[in-house]
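Student: Provided below are the primary sequence and the corresponding predicted coordinates.
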Amino acid sequence: MTMLSLAMFASASATLMNMLRARHQPLDLIVPPVMCAIFAGLLTALVRRPQWLAYIVRIALLTSSAALVMPTWFYTAQAIWTPGLPLITTLPPISSLLLALVVMVMIFFPARQAFGVALLLWLVIAVPVLAYLFAHPDEMWTPRGTGLLMTYGPVVIMLVVLLPMLRGMTGTIERLVSDRVSMEALIHQDPLTRIHNRRVSEQLLRDCLAEQIRAGLIMFDLDRFKAINDTYGHSTGDEVLTVVAARCKELLRANECVSRWGGEEFLVVLPDADASDVRRVAERLRRAIAYAPIGPVSRVTASFGVTTTRPDDSLASVLERADRALYQSKQRGRNCVVSSPAIIDGEPTECAASLDEAG
């Protein structure tokens, strides 16, 4: 849309300037207004039918090429067949438009097609003018002649050669950036469960501690996971880990992190969470894990230990409290949530789930 608008503006400006000139050629009064009308129509079509973009681009490039070819051949032939009428005084200032057209071709066409189309445009637009100038040295060495020689010669060739190189470099940079993003994702992702790995949750917890942001910590471990592997095989055990990770991830918000801590153990970090939030989320995760069978395993449960950070906490101290609470959860029958003393100030810890649900 921007290029069509600029092309329409340029055509309208050329039309106005040709009308204000004291002397002008009939072709100067025909081509610019016709091109202005075509660009206006294409712009309107693009606004109403954006899905026609590919066709509109090709029509715009085709008509722009025709608008440059016709004056070039007309005025070159006129200068050849009319003695005393030099080309440098009659040819309109369209040399810069060829450069703009080549740039648009390089942008909108695939690399291989772009090179061929740009070469064709150079042959039909630039070569006739260059041939004429070489045949008329008196015109070639005038300021206008040398300007045309440089524009239609080295400048166009540089564009045709350098623009594909630039596109290739841009594509390479984009691929490198994409590869870097993919590699970073792999570095921070557990290869089996496709959730975050231990490094991510540790870093998030460190950030919360460093910025004095109160955070909740949930550490949970799948109950009797070794028995699942021994009974159903390690492939089923991997399926259990993957499904558990997916169920937990679905229940967490974007700023909350669940990671595979190691083996069948997981860690959840909840920034800006108070004690009630942490217990509520842990209970929700516990129920989600035990809600439905996973593959051939009729029932999978997990034991949970939860805590919140203190102002004087270190990474080791808060993890130790969560681990102690998890150990107590195992001791109290599994499939329950145990809060550390950091949450229950001075009160004895109790399972959040009833013991008759224990696996």
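Tutor: The structure has been received and is ready for your questions.

Student: please count neighbours and contacts with C-alpha atoms only from this point.
Tutor: Noted.

Student: what's the spacing between the residue sitting furthest away from the middle of the chain and Thr142?
Tutor: Each residue of the chain has a distance to the centre, and by CA atoms, centre = their mean the biggest one is for Pro83: 59.9 Å. Distance from Pro83 to Thr142, counting by CA to CA, to the nearest Å: 18 Å.

Student: wait, Pro128 sits on Thr76?
Tutor: Yes. Counting by CA atoms under 8 Å, Pro128 touches Thr76, with 7.2 Å between them.

Student: those two - which one has more neighbours?
Tutor: Higher neighbour count among Pro128 and Thr76: Thr76, with 22 against 16, using other CA atoms under 10 Å.

Student: quick one: secondary structure of Ser259?
Tutor: Secondary structure state of Ser259, per DSSP: H, G, I helix; E, B strand; the rest coil, is strand.

Student: my read is that it contacts Lys249, right?
Tutor: No. Taking CA under 8 Å as the definition, Ser259 is not a contact partner of Lys249, at 9.1 Å.

Student: and the strands in the stretch 151-300 of the chain?
Tutor: Remark: strands assigned in the stretch 151-300 of the chain by DSSP state E, counting those that start in this stretch are 215-222, 257-262, 265-271.

Student: any idea which of the ones you listed is most buried?
Tutor: strand 215-222 (a mean of 26; mean count of other CA atoms under 10 Å).

Student: and it with strand 265-271, angle?
Tutor: Relative orientation of strand 215-222 and strand 265-271, computed by axes from the mean of the first three to the mean of the last three CA atoms, to 10 degrees: 160 degrees.

Student: contacts for strand 215-222?
Tutor: Here strand 215-222 makes contact (CA atoms under 8 Å, 6 or more residues apart in numbering) with 205, 208, 264-275, 278, 282, 300-309, 319, 322-323, 326.

Student: kindly report the same for stretch 142-149.
Tutor: Under CA under 8 Å, 6+ apart, the answer for stretch 142-149 is Ile88, Ser95, Leu130, Leu133, Glu139, Met140.

Student: which pair of these spans the longest distance?
Tutor: Across those, the longest distance by CA to CA is 16.1 Å; it joins Ser95 and Glu139.

Student: need the contact list for Arg299.
Tutor: Residues in contact with Arg299 (CA under 8 Å, 6+ apart) are Ala290, Ala292, Pro293.

Student: in addition, the following structure is provided for comparison:
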Amino acid sequence: MPAQDPNDHYVRVAMLVMLSLALLAGVCATAIHWLGRVHHPMDMIVPPLASLLFGGLIVALLRRPTWVLGITRIALGASALALIAPAWLYTAQASLSPDVRLIDNLPPISSLFVVYLAMLMIFVPGRRAFLAAALGWMLIAMPVLLYLLGHRQELWTPRGQDLVMAFGPVSIMVVVLLPVQRGLVGKIRRLASERDVMEVMLHRDPLTGVHSRLLGERVLHEALASHATGGVIMLDLDRFKGINDTYGHPVGDSVLRKVADGCKRRLRANECIARWGGEEFLVIVPNVDAAGLQRVAERLRAAIAAVPVDPVPQVTASLGTTMLQAGDTLDTVLQRADLALYRAKELRGNRVCSGDQQEAEGAL
């Protein structure tokens, strides 16, 4: 059973690659045996059947990607049978016939056995991969190795040494190194996930869940750099210190959370709200004119005034707005918004004041 989720695109692609390589190996083996001078019945039957099976599994995987679990089981089982059969047949034939040598008749299954072990380590999870590898080694490699140990004249030939190396040290290296590699990949993924979590923590206010000041400043910088139309709204809760002093900080935290949630639900996806500090929030509204910015601010003011937070009778906020202007910097925009917010506070709160209007009146 694959270690990955069946819907994981990576697993499907990896299995498709493995099946394609297995199909290529089967086709090559079929051509080699059919073109060879000596034709053994098993060599004439197993490779073509394996090629047909792997080709069918490729078609099935392309048509039914969700079948990847079953297709993987079939592919691994078929591969095991295709290796077990020649290992036992040719070993038994060489053992029973003194004039037959195993190194002359055994197909090139040693390299395919290494590939089979790699498939087990990739697609079978945890301890089951090691158990399957041990069982495969006993059924495929062990009969060949036992035969060679009993026939020293074949053991010391180049083909015999190649078989010993493939079924011995090379197989062990594959079984050991691939899980280590899989563990390293898992660790890298965990580190990447932790990095993503840390980045989210930097960009989210932990109390209210809206954007942090850090991200709010970045969004505002980008809006100024793009020279697009837009505006900002600075809002501050009225008499918030009195709420904390009267009802306690847990109630004050609840007020902040509910206000942030109420504002967020009334903003569009491209409008950013960030907690600026304490009970103060900054809203960045792109692609809006002055009248539209005032409507957004009024909508937020009304939403805050309607927020129910027991036992607080009512929560209100003062809001200051300003449009982004040519030549603006972060400081100039925030200064106008702050002045407008201060004006709303002077007028006893629960209202919206425009920094642009005040600037125009001051110019007159």
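Tutor: Arrived safely, thanks for sending. A quick note: this is a predicted structure, and the numbers were derived from the prediction, not measured.

Student: TM-score for these two?
Tutor: The TM-score (TM-score structural alignment, normalised by the length of the first structure) is 0.87; 348 aligned residues with a CA RMSD of 2.5 Å.

Student: circling back: with Pro191 of the first structure as the reference, name the closest of the strands of the stretch 151-300 of the first structure.
Tutor: Between Pro191 of the first structure and the strands of the stretch 151-300 of the first structure, the shortest separation by CA to CA is 10.0 Å, and it involves strand 257-262.

Student: that closest one aligns to what range in the second structure?
Tutor: The aligned range for strand 257-262 of the first structure in the second structure is 272-277, by TM-score structural alignment.

Student: what's the closest non-adjacent residue to the aligned residue in the second structure for Tyr132 of the first structure?
Tutor: Using TM-score structural alignment, the equivalent of Tyr132 of the first structure in the second structure is Tyr147. Closest residue in space to Tyr147 of the second structure, ignoring its immediate chain neighbours: Thr91 at 6.9 Å, by CA to CA, 6 or more residues apart in numbering.

Student: might one say that the one you found is in contact with Leu146?
Tutor: No. Assessed by CA under 8 Å, Thr91 of the second structure is found out of contact with Leu146, at 9.4 Å.

Student: what about the residue nearest the centre of the first structure, distance to Leu163 of the first structure?
Tutor: For the first structure, the residue nearest the mean C-alpha position is Ser178 (8.4 Å; CA atoms, centre = their mean). Ser178 of the first structure is 22 Å from Leu163 of the first structure, where distance means CA to CA.

Student: same deal with Cys257 of the first structure?
Tutor: From Cys257 of the first structure to Leu163 of the first structure the distance is 45 Å (CA to CA).

Student: what do you get for Met35 of the first structure?
Tutor: Using CA to CA, one gets 26 Å for the distance from Met35 of the first structure to Leu163 of the first structure.

Student: out of those two, which sits in the more crowded spot?
Tutor: Shown here are Met35 of the first structure and Leu163; by other CA under 10 Å, Met35 has more neighbours (22 against 18).

Student: number of residues surrounding whichever residue in the second structure pairs up with Ile289 of the first structure?
Tutor: Matched to the second structure by TM-score structural alignment, Ile289 of the first structure sits across from Ile304. Using other CA under 10 Å, Ile304 of the second structure has 24 neighbouring residues.

Student: following the helix or strand that contains Val47 of the first structure, which helix or strand comes up?
Tutor: Using DSSP states H and E, Val47 of the first structure sits within helix 31-48. On the C-terminal side of helix 31-48 of the first structure, the nearest following helix or strand under DSSP H and E is helix 53-81.

Student: since we're on Arg159 of the second structure, how many residues are nearby?
Tutor: By the criterion of other CA under 10 Å, Arg159 of the second structure has 15 neighbours.

Student: which position in the first structure aligns with it?
Tutor: Using TM-score structural alignment as the criterion, Arg159 of the second structure maps onto Arg144 of the first structure.

Student: its match - that's part of a helix, no?
Tutor: Yes. Counting by three-state DSSP, Arg144 of the first structure is part of a helix.

Student: name the nearest residue to Leu319 of the first structure, sequence neighbours excluded.
Tutor: Nearest residue to Leu319 of the first structure in three dimensions, chain neighbours excluded: Leu217, at 8.0 Å (CA to CA, 6+ apart).

Student: could you do Glu202 of the first structure as well?
Tutor: Closest to Glu202 of the first structure by CA to CA, 6+ apart is Leu315, at 7.9 Å.

Student: Arg152 of the second structure versus the equivalent of Tyr75 of the first structure over in the second structure, what's the distance?
Tutor: With TM-score structural alignment as the matching criterion, the partner of Tyr75 of the first structure in the second structure is Tyr90. Taking CA to CA as the measure, Tyr90 of the second structure and Arg152 of the second structure are separated by 17 Å.

Student: next one: Pro286 of the second structure
Tutor: 82 Å.

Student: same question for Gly186 of the second structure.
Tutor: Per CA to CA, Gly186 of the second structure is found 44 Å from Arg152 of the second structure.

Student: repeat for Arg63 of the second structure
Tutor: Separation of Arg63 of the second structure from Arg152 of the second structure (CA to CA): 51 Å.

Student: please apply the same query to Leu214 of the second structure.
Tutor: Noted for Leu214 of the second structure: a distance of 74 Å to Arg152 of the second structure, by CA to CA.

Student: okay, those two: which has more neighbours?
Tutor: Between Leu214 of the second structure and Arg152, counted using other CA under 10 Å, the more crowded position is Leu214 (15 against 11).

Student: related to what we said a few turns ago, out of the contacts of stretch 142-149 of the first structure, which one sits closest to Pro348 of the first structure?
Tutor: Taking CA to CA as the measure, Pro348 of the first structure lies nearest Ser95 of those, at 87.3 Å.

Student: who are the contact partners of the closest one?
Tutor: Leu148, Thr151, Tyr152 are the contacts of Ser95 of the first structure under CA under 8 Å, 6+ apart.

Student: dump the residues you listed to CSV, plus neighbour count and distance to Leu123 of the first structure.
Tutor: Output for the contacts of Ser95 of the first structure, formatted as CSV (neighbours: other CA atoms under 10 Å; distance: CA to CA, whole Å):
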residue, neighbour count, distance to Leu123 of the first structure
Leu148, 21, 15
Thr151, 17, 14
Tyr152, 21, 10
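
Student: map Glu184 of the first structure across to the second structure for me.
Tutor: Counting by TM-score structural alignment, Glu184 of the first structure corresponds to Glu199 in the second structure.

Student: how far away is that match from Val185 of the second structure?
Tutor: Distance from Glu199 of the second structure to Val185 of the second structure, counting by CA to CA: 21 Å.

Student: so for Ser259 and Lys249 of the first structure, which residues contact both of them?
Tutor: By CA under 8 Å, 6+ apart, the residues touching both Ser259 of the first structure and Lys249 are Ile195.
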